[in-house]
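Trainee: Sequence and predicted structure are below.
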Amino acid sequence: MSPRKRDARKRSFPPNLYERNGYFAWRNPIDGKEHGLGRDKRKAFLQAVEANLHVEGLRTETRLVDKLTGNADRTFGKWMERYTIYVTARELADNTRRSYASLHKLALELLGADAQIDRITTLDIANALEAVQARGNQRQAQALRSRMREIFRKAMAEGWVAANPVAVTDHISVKVQRARLPWEAFMAVYTKTGNVWLRNAMALAITTGQRREDLAVAKFADVHDDAWWCVQIKTGNRVCLPTNLRLDAFGMSLGEIVKQCRTTGVISKHLVHQVSPRGNSTIGAPIWKDTITRRFTDELTEHWPSDWEGNNPPTFHEIRSLAERMYDAQGNVKTQDLLGHKDARSTALYHDRRGMEWVRVQVG
């Protein structure tokens, strides 16, 4: 049965708009609910048109009015082309560039390249983030929110949007599943391993707090004028680590560890180097960062068996966190400077024990 035709007076009405005794209402064709719009005919017509565009999925697409006002080219896709030029000009680590590129591609897929950027709402952002979380990618959703917040902040700064729709979305919390590395476990691996280069890598990591990628490329030539001059690969931050830097609990200074790295009987440019031929690696060659992690994991499993209270076992990177906590307890080293952090909040993340260690109450 076909729907009853409207009378001639109401045939000019937008779809789903009704008028009863001078009062206008719009009926949602999806759920049938009505929404009152008052008695102003002009306003009711405008609101009905916008509501229809929304339910038909056209709200963010380019419309004739955009062409008339010059906003037709201000789509999310066009902005991302412009924003990519801005990001390309920045000094970023290769891993950061790859991460950004992946998140930018995901944002375009979720929000749509043809969407008018100034019509993207907080609801659109929230729906996009929920879609990622629904796939079980909580950490990716967290990273996407952070990236989109910066994307729209820049768009706001250049006048493409009047407000940042990401700013008011809820922060996405991610529970870290990797366990912290206890001091006893570190020492068990260090004292029991028969791998010379792993011992040197661990000694450097616990004494300097630097990342595995920085340890993997560290050269003897970088140690001069009583310091290791380290340019961090991830951030580009420059950290000068004096050779008298010493973690008392470990019992060796940086200078002594550098000397230990020279006693392998192998001539090499690198502090952490191959001491015997293995696969495609020649004697004296640097150790690939992933090899450092794999070998440490194998040794940890062998020398410190544990179920880690249901969490994932700690990786080599956890030595960096352990170094921060040990130096903080020692008290004579500013750990934010040691780790090369510009923001104290980054250092605080490393200081979090994640419930894996006992906290001794100090008395007197």
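Mentor: Ah, there it is. Numbers count the residues shown, from 1 in each chain.
Trainee: For the rest of this, base every contact and every neighbour count on C-alpha atoms.
Mentor: Will do.
Trainee: which stretches of the chain form helices?
Mentor: 41-55, 64-69, 76-88, 94-111, 122-134, 138-157, 183-192, 196-208, 212-217, 254-262, 289-303, 318-330, 335-339, 344-351 (DSSP state H).
Trainee: Indicate which one of those is closest to Asn237.
Mentor: Asn237 sits nearest to helix 335-339 of all those, at 9.6 Å, using Cα to Cα.
Trainee: List the buried residues in that closest one.
Mentor: Applying a neighbour-count criterion of 16 or more other Cα atoms under 10 Å, one finds Thr335, Gln336, Asp337, Leu338, Leu339 buried in helix 335-339.
Trainee: Identify, from these, the entry nearest to Thr169.
Mentor: Closest to Thr169, out of all of the buried residues of helix 335-339 and judged by Cα to Cα, is Gln336, at 29.8 Å.
Trainee: how far away is the nearest residue to that closest one once chain neighbours are set aside from Ala323?
Mentor: Spatial nearest neighbour of Gln336, excluding adjacent residues (Cα to Cα, 6 or more residues apart in numbering): Thr347 at 5.7 Å. Distance from Thr347 to Ala323, counting by Cα to Cα, to the nearest Å: 11 Å.
Trainee: For these two, indicate the residue with more neighbours.
Mentor: Set Thr347 next to Ala323 and count neighbours by other Cα atoms under 10 Å: Ala323 wins out with 24 against 20.
Trainee: Could you verify my assumption that the more buried one touches Gln210?
Mentor: No. Between Ala323 and Gln210 there is no contact under Cα atoms under 8 Å: 9.0 Å.
Trainee: what's the spacing between stretch 131-146 and its chain's center?
Mentor: From the chain centre to the centre of stretch 131-146 is a distance of 10 Å (Cα atoms, centre = their mean, to the nearest Å).
Trainee: can you give me the end-to-end distance of it?
Mentor: This stretch, stretch 131-146, spans 16 Å end to end (Cα to Cα).
Trainee: then this one, side by side with the first:
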Amino acid sequence: MGRQRLAKNRAFPPNLYQNTAGYFYYRNPQTKEQKGLGRDKARAFQEARKANAALATREPSSLVDWVLGRKDYTLAEWLPVYRELWDEKTQPAANTRYAANSLLKRLGEADLGNMRMRHIETVHVATYLEEFAKLSGAGMARNMRSKMRDIFRWAETQGVIDVGRNPVAATFNAGYKVKRERLSLEQFWAIHAHATTWAKNAMMLALLTGQRRDDIANMKFADYKDGFLHVAQGKSGGETKLQLDGAIKLTKVGVSIGDVVAGCRDLIVSRYLVHHTERVSSIKPGDKVRTGGLSDAFKEARERAKIEASEGRTPPSFHEIRSLSERLYREEFGSDFAQAILGHKSAQMTAKYDDLRGGWKTVRAK
């Protein structure tokens, strides 16, 4: 990635700069060499644009090739085309796009990237995924396999490979065992007893709402209105919007969502339900608690509660509260309700709990 431009230079053509003496100069992005262009701004801009245009004609574009009807690609050449097609079709959230680009970069740099799409067989893909799993773990290998399957599926639709010849389809997912210990309700209360005030609030919000760590950290008092807690889930880029009835209550816990929200109010002025209550270094009372802070506080309380994992496993993290919440709601109200409150998609949930007004899915107390 190139260096960050100064604000005053952001209107400049790419690769054009101006030094403190007022002289313009052009930096060749390929050779990193520089050439002075004098102090005439109009002339410098014109020369820079000509140079950029000349460079552009020397760089092959897979997307242009595809538009012009080219069908023969290496895997590395096809990936930019796939990225454009996939991005336009799915309109992914920022986090999803970032994760996908990371996988595409690694795939394009692999030896497999130099092979022609039509020549890639299942054995090539299986070998690559096996090595990928050794380097990055089974979970990442599963993500890579899913992405590769989609890459070749798009290639089928565009005539780059023959229909029915997706080489990823016959491969197996890398197997893995969940090493993290599940969190029991008894352990939850033990950890809760050793947590700070704001960490207690975060834990209770996570248990009653079933939401992810990032969403807990972002919850504001303004999100609770007309008896409902409004959550636009971050993982979906805000597309999954939930209205959770404040009256929703877990019998085994003994409080409702509304009770937990009310319990977050104190004498400190803050926009956020989970907020710092003491001054620590640059942190002031009322400041938002960052997601990493939630995990750290949970870990510290867990260690004070002396909760350890069994051999070969890791102790439960803050994220495991979501799993505990799902199990408690499923036990008390059924799997459809549990899926609804967590924001999972299912035909049953859509039929019973989906309120399309404004795109919000309303989950009411039973």
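Mentor: Looks like it came in fine. This structure is a prediction, so every number in the text was calculated from the model and none was measured.
Trainee: got the contact list for the most centrally placed residue in the first structure?
Mentor: By Cα atoms, centre = their mean, the first structure has its centre lying nearest to Ala143, at 4.3 Å. Residues near Ala143 of the first structure by Cα atoms under 8 Å, 6 or more residues apart in numbering: Leu103.
Trainee: Please tell me how far it sits from Leu106 of the first structure.
Mentor: Counting by Cα to Cα, the gap from Ala143 of the first structure to Leu106 of the first structure is 11 Å.
Trainee: Next: Asn280 of the first structure.
Mentor: Distance, Asn280 of the first structure to Leu106 of the first structure, using Cα to Cα: 37 Å.
Trainee: Repeat that for Gly209 of the first structure.
Mentor: For Gly209 of the first structure, the distance to Leu106 of the first structure - Cα to Cα - is 34 Å.
Trainee: Those two: which is more packed in?
Mentor: Taking other Cα under 10 Å, Gly209 of the first structure and Leu106 do not tie; Gly209 has more neighbours (24 against 16).
Trainee: which non-adjacent residue is nearest that one?
Mentor: Counting by Cα to Cα, 6+ apart, the nearest residue to Gly209 of the first structure once its immediate chain neighbours are dropped is Arg320, at 4.6 Å.
Trainee: and that neighbour, what pairs with it in the second structure?
Mentor: Counting by TM-score structural alignment, Arg320 of the first structure lines up with Arg322 in the second structure.
Trainee: Its match reaches Leu208, doesn't it?
Mentor: No. Counting by Cα under 8 Å, Arg322 of the second structure stays clear of Leu208, with 9.0 Å between them.
Trainee: quick one: which of these two has more around it?
Mentor: Of the pair Arg322 of the second structure and Leu208, Leu208 is the one with more neighbours under other Cα under 10 Å, namely 28 against 21.
Trainee: check contacts around the residue mapped onto that one from the first structure.
Mentor: In the first structure, Leu208 of the second structure lines up with Thr207, judged by TM-score structural alignment. Thr207 of the first structure sits next to Leu245, Arg246, Leu247, Phe250, Met252, Ser253, Leu254, Ala323 when contact means Cα under 8 Å, 6+ apart.
Trainee: now do Phe318 of the second structure
Mentor: Counting by Cα under 8 Å, 6+ apart, Phe318 of the second structure has contacts Met203, Arg213, Leu294, Ser295, Phe298, Lys299.
Trainee: Try it again at 7 Å.
Mentor: Ser295, Phe298 (Cα atoms under 7 Å, 6 or more residues apart in numbering).
Trainee: likewise the one 3 residues further on?
Mentor: Ile321 of the second structure makes contact with Leu183, Ala206, Leu207 under the criterion Cα under 7 Å, 6+ apart.
Trainee: from those, which single one is nearest Tyr98 of the second structure?
Mentor: Nearest to Tyr98 of the second structure among the contacts of Ile321 of the second structure, with distances taken as Cα to Cα, is Ala206, at 26.1 Å.
Trainee: distance of the closest one from Tyr26 of the second structure?
Mentor: Computed as Cα to Cα, the Ala206 of the second structure to Tyr26 of the second structure distance reads 54 Å.
Trainee: More neighbours: which of those two?
Mentor: Neighbours were counted for Ala206 of the second structure and for Tyr26 using other Cα under 10 Å; Ala206 has more, 25 against 22.
Trainee: ok, that one touching Arg322?
Mentor: Yes. Shown here, Ala206 of the second structure and Arg322 form a contact pair, counting by Cα atoms under 7 Å, at 6.3 Å.
Trainee: Could you count how many residues lie near Pro315 of the second structure?
Mentor: Per other Cα under 10 Å, the neighbour tally for Pro315 of the second structure reads 17.
Trainee: Aligned to Gly279 of the first structure, what sits in the second structure?
Mentor: Under the alignment (TM-score structural alignment), Gly279 of the first structure pairs with Ser281 in the second structure.
Trainee: returning to that earlier point: who touches the match of Arg320 of the first structure in this structure?
Mentor: So Arg322 of the second structure contacts Ala206, Leu207, Gly210, Gln211, Arg212 (Cα under 7 Å, 6+ apart).
Trainee: 10 Å instead, please
Mentor: By Cα atoms under 10 Å, 6 or more residues apart in numbering, the residues touching Arg322 of the second structure are Leu183, Met203, Ala206, Leu207, Leu208, Thr209, Gly210, Gln211, Arg212, Arg213, Leu328, Leu342.
Trainee: quick check, nearest of the residues you listed to Pro315 of the second structure?
Mentor: Checking the contacts of Arg322 of the second structure against Pro315 of the second structure by Cα to Cα gives Leu183 as the nearest, at 8.5 Å.
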